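J.: I would like to see how this sequence folds:
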Amino acid sequence: MAGVLACSAAQAEVVSQTAAGFDIEQRLSLKAEPAKVYDALTDIGRWWNPQHSYSGEAARLHLDARAGGCFCETLADGGSVQHATVIFADRPKLLRLAGALGPLQTMGVSAVLDWALQPTADGTALLMHYRVGGYASTPFEVLAPAVDAVLDEQMQRLKSYVETGKP
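T.: The predicted structure follows:
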């Protein structure tokens, strides 16, 4: 896995897509220890772009990093959204969530999001993997690049938050 995680710059790509789903992989090199990066991941309301939330306010996003924990959002009227459920949490190595993000939530799809962290000489290599499969009302070949772009933006905001304190 060391070779898979080794990276010097941000890389994002749709690894595969079929009529049944798609697989996105993004790699980042961060100038911080894995524990700091993991903690930043779980402080999701500080770096997630609020334009990609239902409330329009990133501060309403919360991630409880334990098995069964929720990546949730509170709404102004007292409502809430469950974006994903934590299914594996091993600080500072791996955080795995199950959930169809954004508009995928309205479709008949299942999805798994992994963030795998590995220490490097300069800090942390972070590999994000998002796998989506099932039935979608919009073709996956249309969805995959759009989802990749949104997740790439989020990863860049995470990197900025980790390294500068600001998304």
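J.: contacts and neighbour counts: CA atoms only from here.
T.: Will do.
J.: the longest helix seen in the chain packs against which elements?
T.: Ranked by residue count under DSSP state H, the longest helix found in the chain is helix 140-164. Judged by 3 or more Cα pairs under 8 Å, 6 or more residues apart in numbering; DSSP states H and E, the packing partners of helix 140-164 are strand 11-18, strand 21-30, helix 34-42.
J.: please generate a structure for the following sequence too, so the two can be compared:
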Amino acid sequence: MAVPPFKYQDPFPIGKDQTEYYLLTKEHVSVGSYEGKDMLNVAPEGLTLLANTAMRDVAFMLRPAHQKQVAAILDDPEASENDKYVALTMLRNAEISAKGVLPFCQDTGTATVFAKKGNQVWTDGSDEEALSLGIYKTYTEENLRYSQTIPLDMYAEKNSGTNLPAQIDIMAGH
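T.: As a prediction, the model looks like this:
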């Protein structure tokens, strides 16, 4: 059997990004220089704030582009009455959750962070710990259900009471 030639496949290929972003803060970041290259320095507090805000946004908000796609179902001639009912219910739920009291979905699941960290980004300390703290703050300060269980032994488990531990995977990027 012939071995195919090596071909690298980026696990997270980045296509055209049409996401509408907003500035979270200008604090906790600075630009320095090392061997003639600009380096982005991010303080642990910046990662904590980012994770806290991101988890809150995920729990309470839908992106405008996603809401437009759901709303388009209401005018789709091929959509069934059930399709339209579900779409309208989702939009009403999104309106309620955007007020920041009741989350869009009550079963919040495992908090998951997948990140790429470029070689010109410096952080001080444990990125995973700083991100976990932000997630902890979201789950303990907002009206979110704790649904993460942790093992006590081979057969018993209990709810963590904080929705930690989070799954945090940080890949080296460029």
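J.: tell me how the two chains score on TM-score.
T.: With the length set by TM-score structural alignment, normalised by the length of structure 1, the two chains reach a TM-score of 0.24; 60 aligned residues with a Cα RMSD of 4.3 Å.
J.: before we move on, which element is A94 of structure 2 in?
T.: Per DSSP states H and E, A94 of structure 2 falls inside helix 81-97.
J.: quick one: E128 of structure 2 is in a helix?
T.: Yes: the assignment for E128 of structure 2 by DSSP: H, G, I helix; E, B strand; the rest coil puts it in a helix.
J.: so which bits of the longest helix of structure 1 are buried?
T.: By neighbour count on 16 or more other Cα atoms under 10 Å, the buried set for helix 140-164 of structure 1 is 140-141, 143-145, 147-148, 151-152, 154-159, 161-162.
J.: could you tell me the angle between that helix and helix 34-42?
T.: 120 degrees (axes from the mean of the first three to the mean of the last three Cα atoms, to 10 degrees).
J.: now for the helix holding A94 of structure 2, which elements pack on it?
T.: helix 64-72.
J.: got the angle for the helix it packs on vs helix 81-97?
T.: 140 degrees.
J.: residues in contact with helix 64-72 of structure 2: which ones?
T.: A87, L88, M90, L91 (Cα atoms under 8 Å, 6 or more residues apart in numbering).
J.: next, format those residues as a markdown table and append distance to T123 of structure 2.
T.: Shown next, in a markdown table, are these (distance: Cα to Cα, whole Å):
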| residue | distance to T123 of structure 2 |
| --- | --- |
| A87 | 42 |
| L88 | 44 |
| M90 | 39 |
| L91 | 39 |
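J.: most neighbours among those residues, which one is it?
T.: Ranked by the number of neighbours (other Cα atoms under 10 Å), these place A87 first, at 20 neighbours.
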